[in-house]
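[1] Here you go, sequence then predicted model.
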Amino acid sequence: MFDFPSTRALSVALVALSLSSSFSSALAGAGDYEFQLLQPETQAGNDAVVAVRLVDRRSGKPVSDAVIFASRIDMAPAGMAGMAAPIEAIPSTEPGIYRYKARLAMVGDWRLSLAAKLQGEAETVQSQLTFKATP
């Protein structure tokens, strides 16, 4: 059997390349993703809508199909963390945009806390975003 050094080198290079691409995707973590408020202010009321975008920081592209399993809205930035409001997810027509309807009874600073799982990621993406409810 003949052993060709260039064939062996090519085989080693291909194996190394496949391992490095697998390794680099395994290095992606929760810190590679970010929730962003679409608007820093929303009108207070029973049907206030707060929208966020989930972005992959590495590519800048929106991330669709996240499973958001925890959401909470409260007035912690105003020193009233116990003042929480009911919140529910509502449909969005844009990829990577997640919308919530909340009953914001008071004007002031509010915090939206989210926790999400993404396909292929072991870590949970968590975020706390502050916005203002206006009259």
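    Nice, thanks for sending it over.

[2] From now on I want contacts and neighbour counts done on CA atoms only, so please keep to that.
    OK.

[3] Could you give me the buried positions within stretch 97-110?
    Buried positions in stretch 97-110, judged by neighbour count with 16 or more other C-alpha atoms under 10 Å: 97-104, 106, 108-110.

[4] In terms of helices and strands, where is the nearest residue to P95 once chain neighbours are set aside?
    Leaving aside its chain neighbours, P95 sits nearest to S64 (5.4 Å; criterion: C-alpha to C-alpha, 6 or more residues apart in numbering). Assessed by DSSP states H and E, S64 sits outside every helix and strand.

[5] Okay, one more to line up with it:
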Amino acid sequence: MTNTIKRAALAALTSLALAGTAWAGINDYEFKLVKDEVRQGEATLDVRLVDKRTGQPVPDAVIFAKRIDMAPDDMETMTSRIEQLPSPEPGIYRFKAKLTMAGGWRLSLGAKIQGETGTLENKLVLKATK
């Protein structure tokens, strides 16, 4: 075989290998509530960040936006203070919020994931009970 044919064969094999590779994108990740029901008052909220393709936890994301409001009960302007706490384990992100009323609450998160371009944004719904 000549060098030209060898290079063409190698290029074709490389193209085939790359075509079968699943490249990750920001849409391959999502936040999930560990528990979707908590007690009204001072609440600790644990959220798991997972790679949807593998189900594996994703550590070391940078949470730069967080908001909690009562949008599920048509009271989007009813917000509460939310504070990020240290992570209890890799892939779990912990928050403390004062849920002043029983009912539906929406937790909105914005994050950057290392090695990925774009911003992950998720809105999670939970219920506060008396």
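    Yes, it's here. Bear in mind that the values here come from a model prediction, so they are computed numbers and not experimental data.

[6] about what we covered before: show me what the residue nearest to P95 of the first structure aligns to in the second structure.
    Taking TM-score structural alignment, the alignment pairs S64 of the first structure with P59 from the second structure.

[7] ok, now L112 of the first structure?
    Aligned partner of L112 of the first structure by TM-score structural alignment: L107.

[8] And for that match, the neighbour number?
    Neighbour count for L107 of the second structure, taken as other C-alpha atoms under 10 Å: 19.

[9] about what we covered before: just checking, the match of S64 of the first structure touches A111?
    No: P59 of the second structure lies out of contact with A111 (C-alpha atoms under 8 Å); the separation is 11.6 Å.

[10] quick one on the thing from earlier: once you drop chain neighbours, what's closest to the match of L112 of the first structure?
    That would be I68: by C-alpha to C-alpha, 6+ apart, it lies 4.6 Å from L107 of the second structure.

[11] That neighbour reaches W105, doesn't it?
    Yes: using C-alpha under 8 Å, I68 of the second structure makes contact with W105 at a distance of 6.7 Å.

[12] and the aligned residue in the second structure for K101 of the first structure, which of the three is it?
    Taking TM-score structural alignment, the alignment pairs K101 of the first structure with K96 from the second structure. Recorded secondary structure, K96 of the second structure: strand (DSSP: H, G, I helix; E, B strand; the rest coil).

[13] can I assume K96 of the second structure is in contact with S87?
    No: counting by C-alpha under 8 Å, K96 of the second structure sits too far from S87 to count as a contact (11.7 Å).

[14] Now do the same for the residue nearest to the spatial centre of the second structure: helix, strand or coil?
    Centroid check for the second structure by C-alpha atoms, centre = their mean gives F31 as the closest residue, at 3.1 Å. Judged by three-state DSSP, the three-state class of F31 of the second structure is strand.
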